[in-house]
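In: Following is a predicted model, sequence given first.
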Amino acid sequence: MIFKKLLTRITGSAMVATLLISTTPVAATESVINEDGRRTEMTQVQNLLQSYQGGYIESELDNNTPVYDSGISTFAELPLAFPDDASVFDTMYPQARDQNPYGTCWSFASMGLAEYDLINDGAVDKSVDFSELQLAYFAYNFVTDPLGGTVGDIAKYHNENGLSYLQRGGNFVYSSRRLAQWIGPVDESVVPYTRAAGTLDSGLDDKYAYSYSKAHLKNAYEINIHENADEVKANIMEHGAAGVMYYHNDSAMRFYSFDSAGHYTYYDTAKRGSGHAVMLVGWDDNFSKENFPESLRPENDGAWLVRNSWGTYCDYFWMSYDNESLLDTAWVFDFSDDDGLAHNYQLDGGIQVYNTNLTNRLANVFTVPNKADGEYEKLREVSLSFTRIADVGYTIDVYTNLTDPSNPLSGEKQTQATTTGNTAFAGIYSVELAEPVELKPGSTFAVVVSVDKSALDYEQATKIATGDTLLWDRQVSQGNGKSLYYSSGRYRVYPYGNFCIKAFTSDEIRHAEPENELTAKGYSVDLTTLVRANLYAAVSTDIMDDARSMVRFVYPDGTCTDRLLSAFETTEYNNTQVKKITYEAVPAKLTEKVEISVIKSDGTKSNSFAFAPADYLNDLIKTDSDSASKNIAKALLDYGAYAQLYFNVDTSDLANKELTDDAVGALSTEEILKMTVDGNIASMSNDDLEYIGSSLVCRNGTDMKLYFINKNSLALDEILQKYNIDVTNEKTGRLDSSEFSAELDGKLFCIRIKSILPKLLSTDYTITFSNSGVSSYGVVGPYSYIRRAVQGDDIQLRNLCKALYLYGRAAS
């Protein structure tokens, strides 16, 4: 696929210089004064060139980006070109914005990343328009956060001393720091770009910093585009775009429009020109090098599709993979517009960060404001910043009700909230705690972080001047006693700035609830039937008497389902009458905790109980004397873990993490082939249907789908009228209409055998098509598919199928 010029709206023949130059030379040099007194000189010519083309100031994080190696290849399915239809840029996304006449490309690219990500999430549509001016202004002019944690952090830009903040430029570091502080994004209508010139004298009202934000930055990833190009592509597919910086050299006609296809292309051989921020929104591995002018042609095919911020001029263009001035880092921003979080406890209001090297045990201490009766907060997520190191192992602990704010361990450790994990790329990560923590109004709490390498960021102060004139004052609060590090047996105040550890909370209201509405007596997981989790709960008489009482299941992603309590079986458990409350447990989500409560018809909610099926299975392995049950539980935990890895579901908390043996790793392909046979499919096809293969669908049971080419393009009704279809299991006999279905799957005809029990995974099914006394039939089973899969090249699929084989063998 080769993209045509996506949009043809060009305003006359003016060069980009006439569109973007709007300043005159000022002081000869600009300097950065660091906290240790070091002074770094930068030529003012470079800054003027930045305003000429876009205004990107190269940062330390744009080069030498840490390379992340997951150890698992996950890119076999990446297309050679993406997207496959250029019309999405008209139908799905906003048209390219116009930064003219200021050097604000960095802000335009950053807001574009926010818009594209939220569009890809389905949270907004193409009408979304975030304010680039709001981000640019508050990047340079910081406002203390609503909770007051960043008191002492100051950023004040003095436009009157030379180059304005609108022309000085910026970078993705500025954007990521401010957005992580919950400064923006806000709607364009709130702070329109047309007000930019007026802010140079009168500024913006402080209220626009935090009060109008429409989404929260959850994660910011720094991916090495030269070493992890496939990771960049995968993130473009997920988030819509990635932000990059390159040096644009227009003097040698590097931008070029040619031939009837009208491609815009860009290729250079050195870092020349001025810094410019753009968005990568696609790629084409086969984009021919012949599409570039003969006078300046790359050696290899392949190019990135770039979205620009010069309005209709060069709105989209192709940049060769060989481009020399493209810096290392591709920035990916991940936003949420509805995370339920109301407060950002933070101490780091600075815009410059470095990683700590004094300790691997760090803490931030925060105080909760007083609230009205019945109101409180829950700590749900913690944000950690590791912008210079990839693959960081971390443990987060929470201590509440501190008795000594100088000792983060002086409170009550909330063990249920302890969360461990590993980062991937360098960047900023929002980590959901294992369990939320209730915070008492007026109390002090600590977030304690242990890392496996000196990687956590802290804010650092710098001042920027032109000559001896202060241009940008960037102070940070130091030694305030709220950021602490562990050394020589105790926690000490960190002297250089505050750690980039943030705590995100939700607002809660405590409602009066009747006591003992729901009392959990026990729980279990079905092993021999479909995978189901069961809670045995005693409920009070008033609930039982309410015919409209509903059982509510709340899942970790916030979704919930309600079912009538009366629909669940009443039984006895340890001599107590209980309700057996059951829900389907998907193998890939055995570690998922589902919260169960009862809602009465008057809206009153009972106390709740949550458990993960994996917890029960691990307990069973430790305590049950029945070796058969233990074997099934182990096999199910392995199956669940490999399903997590295959479907990429919460892979930091694998279901089999407590098992000491690796049954799947010890199982050879040869053993599976020896213990199974291929299906007998030679006679399954007929005049209308040709069998081509099967697949397995992993649910709480396993569905098997058999696929046939619909040779004569018959409608489903025509097939069912022409053929009688029987499905028979070799052990249980003929299946009824509720146990299988015939359907069309696109152009293919499909027979779906539903919810195969674990003990039947090793059995075969005979499928018979009868028409006027003539029959065709075949024999196939789940193990037929497993035999093929374990001989394939997909390692994760092989392991998943090995685990499914062992699960079926243990259960049969």
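Out: Sure, I can see it.

In: When you work out contacts or count neighbours from here on, use the C-alpha atoms and nothing else.
Out: Fine.

In: any idea how far residue 437 is from the residue nearest to residue 343 when sequence neighbours are not counted?
Out: Excluding the flanking residues, the one nearest residue 343 by Cα to Cα, 6 or more residues apart in numbering is residue 505, at 5.2 Å. From residue 505 across to residue 437, the span is 9 Å (Cα to Cα, to the nearest Å).

In: Comparing these two, which residue is more hemmed in?
Out: Higher neighbour count among residue 505 and residue 437: residue 505, with 23 against 20, using other Cα atoms under 10 Å.

In: Confirm that the more buried one sits in a strand.
Out: Yes. With DSSP: H, G, I helix; E, B strand; the rest coil as the criterion, residue 505 is part of a strand.

In: show me the contacts for it.
Out: The contact partners of residue 505, taken as Cα atoms under 8 Å, 6 or more residues apart in numbering, are 341-345, 377-381.

In: In PyMOL, how would I pick out whichever of those residues are buried, leaving the exposed ones unselected?
Out: Command for PyMOL that selects the buried part of the contacts of residue 505, burial taken from 16 or more other Cα atoms under 10 Å:
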select buried, resi 341+343+344+345+377+378+379+380+381
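
In: Any chance of the contacts of residue 505 in TSV with distance to residue 645 and secondary structure as columns?
Out: Output for the contacts of residue 505, formatted as TSV (distance: Cα to Cα, whole Å; DSSP: H, G, I helix; E, B strand; the rest coil):
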residue	distance to residue 645	secondary structure
341	29	coil
342	33	coil
343	33	strand
344	32	strand
345	33	strand
377	34	strand
378	30	strand
379	28	strand
380	25	strand
381	23	strand
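
In: residues in contact with residue 222?
Out: So residue 222 contacts 65, 329-332, 387, 425-427 (Cα under 8 Å, 6+ apart).

In: hang on, the earlier thing: name the residues contacting each of residue 505 and residue 437.
Out: Common contacts of residue 505 and residue 437, defined by Cα under 8 Å, 6+ apart, comprise 378-380.

In: In addition, the following structure is provided for comparison:
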Amino acid sequence: MKKLFVFLMSLCLFFSQLTLPEAKEKSSGEGESHYHTVDYEVSESKTKNVRFRSRNVLPKSYDARTENYITSVKNQSPFGGCWAFSAISAAETSALKNGLAADKSEIDLSELQLAYFFYHRVNDPLGNTEGDQNIIVGKNAGQPDGYLQNGGNNWYTAMSLSQWPGPVDESKAPYVNDKNNYPKFLDADLNYLNTEYAMKDAVFLPAQDTEGMKQAIITNGSVSASYASEGMGALDKYFYSGSDKADHAVTIVGYDDSISRELFGDQKPQKDGAWIVKNSWSSRAGDGGYFYLSYDQPLNSVVAYNYMAADQYDNNYFYDGSVGMQRLKTRGGSLTAANVFQAKSGSGKYPEFLEAVSVGIAGADTNYSVQVYTDLKDVSDPYSGTKALAQPVTGFEPYEGIYTIELPDKIKLSQGSHFSVVITLKNKSENSGSIFVAKSEAGSWISAEEKTAPQQSFLFDGSGWYDTHASEFCNRIKAFTELNHESLKEQARRITAVQIEKISSAIYNGKKQTPAVIVKDDTAALKEGTDYTLTYSNNINAGQASVTIKGIGNYTGTAARNFTIVPADINKLNYGSTGTKIYNGKPQYPDMRVTNAGIVLKKGTDYTLSYNNNTNAGTAAVTVTGKGNYTGRAVKHFIISRRGVNTLSTGGISNRTYTGRIIKPSVTVKYGSKTLRQNTDYTLSYGKNKNTGKATVKVTGKGNYTGTVTKSFYIVPKKTKITYARSKKSKKLTLKYKKMTGASGYQIAYRKKGTKSYKYKRTSKRSYTLSKLSGKKSYQVKVRAYKTVGKTKYYGSYSPQKTVRIR
């Protein structure tokens, strides 16, 4: 334990912390380019131009177009793929410059394939990067066109291309200038297996190193770079803004020192001279798709690419599957890093040979030294094998970047054995060493997910090796091998050399997918379990799945193939009933039960719901849109039935006084607190409501309401008038009053003045004599008419009260 503690303390003192830059998203002024700057500054070389020095004096101008090294101008619209167009254009130019393609008319590489597999990364053919991903973050996450819209960065692109995922011919993955007609999936075989060329070197040039960039353009034919395009019009032929907020990637194919600063509009640069820039806004933009960019315009993420033939090497061993610009730098002295690999190709009789290595150098003016150790006895000790090179391979690189270092001798690797690539880096002037490493990192537009493992990457502190898995990063060190091709017939016995037919796509069903793999040795079909075994991974969810074919019996080695699990069609699933809803004046959102072979789908994860015509009574629609493992749309319908008027409330219906005319009272109809509209939501019809007695009004539903309900009220007699009130006889009072039409009788209310309670008498006659009253007292009297309906009497209003003194 003490020894481990001392080692860790020594490590902390020996190495500086990891630099983990945060990506910052910018979008172009055209609204079509989405380029992201990264908080990283490339070290400036003090011995500039050593790598690219091709002549002592630079010419005043250079244009790679005149040497037929530049392919046609493309159009990235309507997507944000400037970064892919810039990188692919540089790849095409490098292939032409290096004689890999005879003529520019013969080469057209796919920008779409680069963008797709940058964000849909699959395990490499040797199976060393399972789980490493570049994940879209932010507004484009989960979107089918996210890989075309999320944008990129030149440095990150170089990190990805160093894995040889492409490029492929345009015909295999053509770009589509249509937002509604782009491919949502690409065949997995378009990644790694069908590439036309392979990236050899990617040199990261300081943006301020104008002379170095000129030399790089002359040597490589072009460089990728980014600049701030805000304020630039599509037709501008000269551009300068002075802004350093890079938001658009382009390819610089030449330069001209004589371009006058006066040509750059109202805002002029300080000096003459401009870069000749190939854009990706179509040949209608600028000057045939090109424009001049002032030397004074700040640049960002300048990369010079160098390509080789795809069959230069057979295998690329690496662990750094994700992208990023993290680097490890020593506080002082050199840095020694190593990767340990297991040889997975070849056979005992026909082995593979290590011919070159690659390293991500993260500091300027760096001396390097490479040694290889084979047949390691301890995979935790990169020094524990046989030293394969009599002398280490040494060299010098003035610029940061990703470099292929060719070995003087082919190093034989036995299948299944472990070997190490040990690289020592030291800055010539700073007395330090820097290497690019891969580590999981969360950003604002992309997150890198790096799945490290023990016994892969190591750092040496002078006394022992530290396994970087403990710090969850790995070195950007690669090994390039070639297989022995002396006997094609015998070589066919290696599983990597036999024919493995394209694996059919599978449809997501929530279960592990294990599609058949057809393996043939010439015309003879190999048998699973006898000649090979299959191991599937990432084979449940929609997307790219993989299968590892491992030779057994008469076959040896492993091969990895990918296949596609396509999302299930949402139209072919089972749907539960939504039931019938009753109109309630609000939008109705019935839930939808969706199942796939008995598996209940989860709303929000597997599908989303949207509704139409779901407020008023009638047929409503719910659209089920597939999400994640499901695709397509299914439209289902449900019924919103009309609400019965018997559930409504009515107001305004009360007894009315006889008028001699038909009475049609207004009615207030409500559903809850909402007052309904007559002739829109309901209609009214009336009975023969003229005579005294029972009257009716019928409410009939309309529109969103149905049924009828009849409400009753009563027409009561009019108020009568007392025409005669006299007390002519002792203790009696005689009354006369006006006759009321339709009245069944009259009620007389009387009381002794000063008392509270009335006494009542009823009569059907128009006059009445009250008797047994108290003499010499005053009485108050009033009369009202009534109508008898059945056993119930309905009264009109009382007449004005009269006071009479009794004899």
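Out: Sure thing, it's come through. Small disclaimer: the values here were computed from a predicted structure and weren't measured.

In: coming back round to it: which one in structure 2 is aligned with the residue nearest to residue 343 of structure 1?
Out: Under the alignment (TM-score structural alignment), residue 505 of structure 1 maps onto residue 481 of structure 2.

In: quick check, residue 212 of structure 1 in a helix?
Out: No. Using three-state DSSP, the secondary structure at residue 212 of structure 1 is coil, not a helix.

In: so what corresponds to it in structure 2?
Out: Matched across to structure 2, residue 212 of structure 1 falls on residue 194, judged by TM-score structural alignment.

In: where's its match relative to residue 188 of structure 2, distance?
Out: 10 Å.

In: Closest to residue 542 of structure 1 out of the shared contacts of residue 505 and residue 437 of structure 1?
Out: Using Cα to Cα, residue 378 comes nearest to residue 542 of structure 1 of those, at 29.8 Å.

In: Okay, and the residue nearest the centre of structure 1 sits in which element?
Out: By Cα atoms, centre = their mean, structure 1 has its centre lying nearest to residue 334, at 6.4 Å. Using DSSP states H and E, residue 334 of structure 1 maps to strand 329-336.

In: Which strands and helices lie in contact with that strand?
Out: helix 105-121, strand 216-224, helix 229-239, strand 242-248 (3 or more Cα pairs under 8 Å, 6 or more residues apart in numbering; DSSP states H and E).

In: Which one of the ones you listed lies nearest to residue 697 of structure 1?
Out: Closest among these, once you apply Cα to Cα, is helix 229-239, at 23.3 Å.

In: how about the match of residue 212 of structure 1, what does it touch?
Out: 166, 168.

In: Could you tell me how far it is located from residue 316 of structure 2?
Out: 15 Å.

In: and if you look at residue 650 of structure 2?
Out: 83 Å.

In: likewise residue 785 of structure 2?
Out: 112 Å.

In: just residue 143 of structure 2 next, same as before
Out: Plainly put, residue 143 of structure 2 is 32 Å away from residue 316 of structure 2 if you go by Cα to Cα.

In: what about the counterpart of residue 79 of structure 2 in structure 1, helix or strand, and which?
Out: Using TM-score structural alignment, the equivalent of residue 79 of structure 2 in structure 1 is residue 102. Residue 102 of structure 1 belongs to no helix or strand when assigned by DSSP H and E.

In: Touching, residue 102 of structure 1 and residue 165? I think so.
Out: No. Using Cα atoms under 8 Å, residue 102 of structure 1 makes no contact with residue 165, being 9.3 Å away.

In: Looking at those two, which one has more neighbours?
Out: Taking other Cα under 10 Å, residue 102 of structure 1 and residue 165 do not tie; residue 102 has more neighbours (26 against 23).

In: Could you measure from that one over to residue 253 of structure 1?
Out: Distance of residue 102 of structure 1 to residue 253 of structure 1, given as Cα to Cα: 22 Å.

In: show me what contacts residue 460 of structure 1?
Out: Neighbours of residue 460 of structure 1 in contact, by Cα under 8 Å, 6+ apart: 35, 350-354, 475-476, 496-497.

In: In ChimeraX, select just the buried ones from those residues.
Out: Typed into ChimeraX, the next command selects the buried ones out of the contacts of residue 460 of structure 1 (criterion: 16+ other Cα under 10 Å):
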select :350,351,352,353,354,475,476,496,497
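
In: What is the nearest of the contacts of residue 460 of structure 1 to residue 188 of structure 1?
Out: residue 351 (23.1 Å).

In: Now the terminal residues of stretch 489-497 of structure 1, how far apart.
Out: End-to-end for stretch 489-497 of structure 1, by Cα to Cα: 22 Å.
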